[in-house]
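Prediction below, plus the sequence it came from.
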Amino acid sequence: MSDDAFEAAYGRPAELAWHAPGRVNIIGEHTDYNDGFALPAALPLGVTAQVAARDDGVIRASSVQDDDAVTVPIVDLAPGSVQGWAGYVVGVIWAFREAGHHMPGLDIVVDGSVPIGSGLSSSAALECAVAGAVDDLFGLGSTPADLITVARRAENDYVGVPTGALDQSASVLCREAEALFIDFRSMDTRRVPLDLDGAGLRLLVIDTQARHQLADGEYAKRRAECARAAELLGVPMLRDIDDDGLAGALERLTDPVLRRRARHIVTENARTLQTVRVLEGQGDPRAIGALLLASHVSLRDDFEVSCRELDLAVSTAMDTGAHGARMTGGGFGGSAIALVDDTDTDAVTDAVQGAFAEAELTAPVIFAMQPARGAHRCDE
């Protein structure tokens, strides 16, 4: 984003800018709110936030992608008081204030390249870009963990979407040519090698254009089902059931829906740990392909968060030579990923586009990616 957008909006230059990426989750879906494990990587797409300070206690926010600008006194901020994209922006300011920081006011312009509703975490990219810029602008001295907390509070408590910390953690902590292994009980992280370029691979991201909406209640329903299953099994979280104890746990759950939900979480945690072992051991990402596909089958059949478009993208990619493929993100639409040889990128892309055309579905948007850098100041 050039300075022109900020100048056009406010008649003065921005003081600084931050960029934060969207994320693609390699594996480990719906495990975050079950104290489990996940392995996201940062996208080359993201959100840039330009900011400049004010001294009158007012936030003015505008977006390059949206004509609806927002002006609101900081003292009037309360959960849900601002809706739409701007809610994620002012929610960050609210979260900083709730953490005890003085917010004198600011002007902000955001510019995003992550497709909204694609399952690639456009909201976390927005929150983390704003959080980094605001922290930098006012010299708050936040740690990466602080920025993750502020961004997550904006989403959970201000906007009201009950997500886990996966998206914000990935947006802040990821690095190039690496994935980020996250243990959501301890919040310990470590970087895992994922040099796709060096292995002659690409990760195709297939935005199916089937727009999901996590705030519509299905995400919260799955979360409640997992909590209920854990309660009936007498454990704090489904993370506390391992592969060896799965069969016995399933026998104790009489509700078939809760059995399916528990089975997905337990097996998805096991797949995530195995993926990390493979990448840290032999290092060839091709070897994780079967785990990716097994994850999709589990999300489709046991967690029931896939859809026609996601299933078509995965099956077509696999039939055209992908090493593995799966839906990624919360589900109910959004994106799929496919791990392909660099030389097969065009063939898989063409096949998926052709399959969608034959099925008379909206054409998907497909791009190849390498793991990118996490949130950072734009001049660094």
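Received, thanks.

Going by C-alpha atoms from here, please, whenever you check contacts or count neighbours.
Fine.

And for residue 359, the neighbour number?
A count of nearby residues for residue 359, using other CA atoms under 10 Å, gives 11.

same check, this time on residue 4
By the other CA under 10 Å criterion, the neighbourhood of residue 4 contains 12 residues.

Regarding it, what is its secondary structure?
Of the three states, residue 4 takes helix according to DSSP: H, G, I helix; E, B strand; the rest coil.

Residue 64 versus that one, what's the distance?
Separation of residue 4 from residue 64 (CA to CA, to the nearest Å): 11 Å.

In addition, the following structure is provided for comparison:
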Amino acid sequence: MTDLAQRGRAFFTSQFGYAPEGLWSAPGRVNLIGEHTDYNDGFAFPLAIGMRTAVAAGLRTDRLLRVTSESFPGVVELDFEALTPENLQGWAAYPLGVAWAMSRAAAERGPADSLPGLDLALSSDVPAGAGLSSSAALECAVALALNELWGLGLERPELARIGQLAENGVVGAPTGIMDQSASLLGEPDHGILLDCRSLQTEAVPLGFARGSLSLLVIDTRTSHSHADGGYASRRRACEAGARALGVDALRDLGPKDLPRAAAVLDPETFRRVRHVITENQRVLDTVAALQAEGPGAIGAFLDASHLSMRDDFEISTPELDLAVSSAQQLGAIGARMTGGGFGGAAIALVRDADAGTVAEGVAQAFARAGFIAPNIFPVTAAGGARREP
């Protein structure tokens, strides 16, 4: 993080001509299990990773908002009075969307027209489009910075809601709250069991290092977008299934309800519903197995999760399927795609002694298939968003 922090501060100064008042960072995340359950009020089990996004920030004496990023040329400027979802577009919709959502939260506590303007400079080590939630890392870093600089005193669950509001209401991606919760609440060597209805969380020890296990990310380097029709159509199918089955959300159903669902729903909607119902149960089973038997016992749940996303939710790709199947054939304890789907990354839980063999073998399988070479790297569970010293 030291290099990223130094880079972020230097970038701010080069763009704005003065030193920032502080630098805040937030991690990307890997979802160990529990995909597309968050917007169904279900359960998810993500972990924050060591790759982070940083925002260097400074208060202004006027009401101008300026934001710049290492990844995009130029500085985007907007007057505070023009800070509406309709005026935000492109990459700047993410940080400025958070500013909009934060200003709404401030208005609920008192007059928000006295909030000062800001200069924000973004730097990141989280690869975009890899299913590691680079967007939530950005949102959470900005939210934490604005919470402090504007003196709002919001708690972290509220900041997660603000990040989700920015992504839903400004960017237009109908995502749930898992990514922001993981980025804000992550702990070293722990996964975060998240109840997406109550927002209650439990930090669960992973024990990967103690078990001589590594978690490999296999970034297929195929891009995806949560704002596209594929993600939105899956969410609509889940909502339609819940209505047809007479519940507020699919969280209210369990495996015993599947026969009734099959009788009531059309085949495609049933498959979508079946994924969410069984995935919720897999999250709970994974946590129970971790606590009772340790990380070596969770492989079957990871494998089953991928099959469910491939066949029932239909969000996998040939690259993701090859990443998972080749890792399994090379001795992975378990493997699955992770993230919203339609590209991005897979994960494989492997023995430390097998990590090199699995990574090399997966890369060779991609070469034989004529796919772009994947980016394969280990991740460890890391701490959540923070102000950097």
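Structure received. Note that the coordinates shown come from a computational prediction; the quantities given were computed from them, not determined experimentally.

where along structure 2 do the helices fall?
Under the criterion DSSP state H, helices of structure 2 are mapped to 2-16, 93-107, 134-149, 156-166, 178-185, 229-244, 258-264, 267-293, 299-311, 318-329, 355-369.

isn't residue 119 of structure 1 right up against residue 210?
No: judged on CA atoms under 8 Å, residue 119 of structure 1 makes no contact with residue 210 at a distance of 9.8 Å.

which residues do these two both contact?
333-334 (CA atoms under 8 Å, 6 or more residues apart in numbering).

Kindly reformat the helices of structure 2 as a markdown table containing distance to residue 216 of structure 2.
Formatted as a markdown table, the helices of structure 2 follow (distance: least, CA to CA, whole Å):
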| stretch | distance to residue 216 of structure 2 |
| --- | --- |
| helix 2-16 | 22 |
| helix 93-107 | 28 |
| helix 134-149 | 18 |
| helix 156-166 | 27 |
| helix 178-185 | 18 |
| helix 229-244 | 25 |
| helix 258-264 | 33 |
| helix 267-293 | 18 |
| helix 299-311 | 13 |
| helix 318-329 | 10 |
| helix 355-369 | 8 |
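
Of those helices, which is nearest residue 376 of structure 2?
Minimum separation from residue 376 of structure 2 across the helices of structure 2 (CA to CA) falls at helix 355-369, 6.4 Å.

check the fit of the closest one onto structure 1 and give the mean distance.
Following the fit onto structure 1, the mean deviation recorded for helix 355-369 of structure 2 is 0.6 Å by mean CA distance after the TM-score superposition for structure 1.

tell me the contacts of the counterpart of residue 195 of structure 1 in structure 2?
Matched by TM-score structural alignment, residue 195 of structure 1 corresponds to residue 207 in structure 2. Taking CA under 8 Å, 6+ apart, we find residue 207 of structure 2 in contact with 189-190, 294-295.

which of the residues you listed lies closest to residue 82 of structure 2?
Closest approach between the contacts of residue 207 of structure 2 and residue 82 of structure 2, by CA to CA: residue 190, at 41.3 Å.

aligned partner of that closest one in structure 1?
Aligning on TM-score structural alignment places residue 190 of structure 2 opposite residue 178 in structure 1.

Please apply the same query to residue 117 of structure 2.
In structure 1, the residue matched to residue 117 of structure 2 (TM-score structural alignment) is residue 105.

What is the neighbour count of that match?
21.

mind checking how far it is from residue 94 of structure 1?
Plainly put, residue 105 of structure 1 is 11 Å away from residue 94 of structure 1 if you go by CA to CA.

quick one: common contacting residues for the two?
With CA under 8 Å, 6+ apart as the test, residue 105 of structure 1 and residue 94 both reach residue 74.

hang on, residue 309 of structure 2 packs against residue 275?
Yes: counting by CA under 8 Å, residue 309 of structure 2 does reach residue 275; the two are 6.9 Å apart.

Pretty sure residue 103 of structure 1 sits against residue 93.
Yes: under the criterion of CA under 8 Å, residue 103 of structure 1 makes contact with residue 93 at 7.3 Å.

which residues do those two both contact?
residue 74.

The two - which one has more neighbours?
The residue with more neighbours, out of residue 103 of structure 1 and residue 93 and counting by other CA under 10 Å, is residue 93; that gives 28 against 21.
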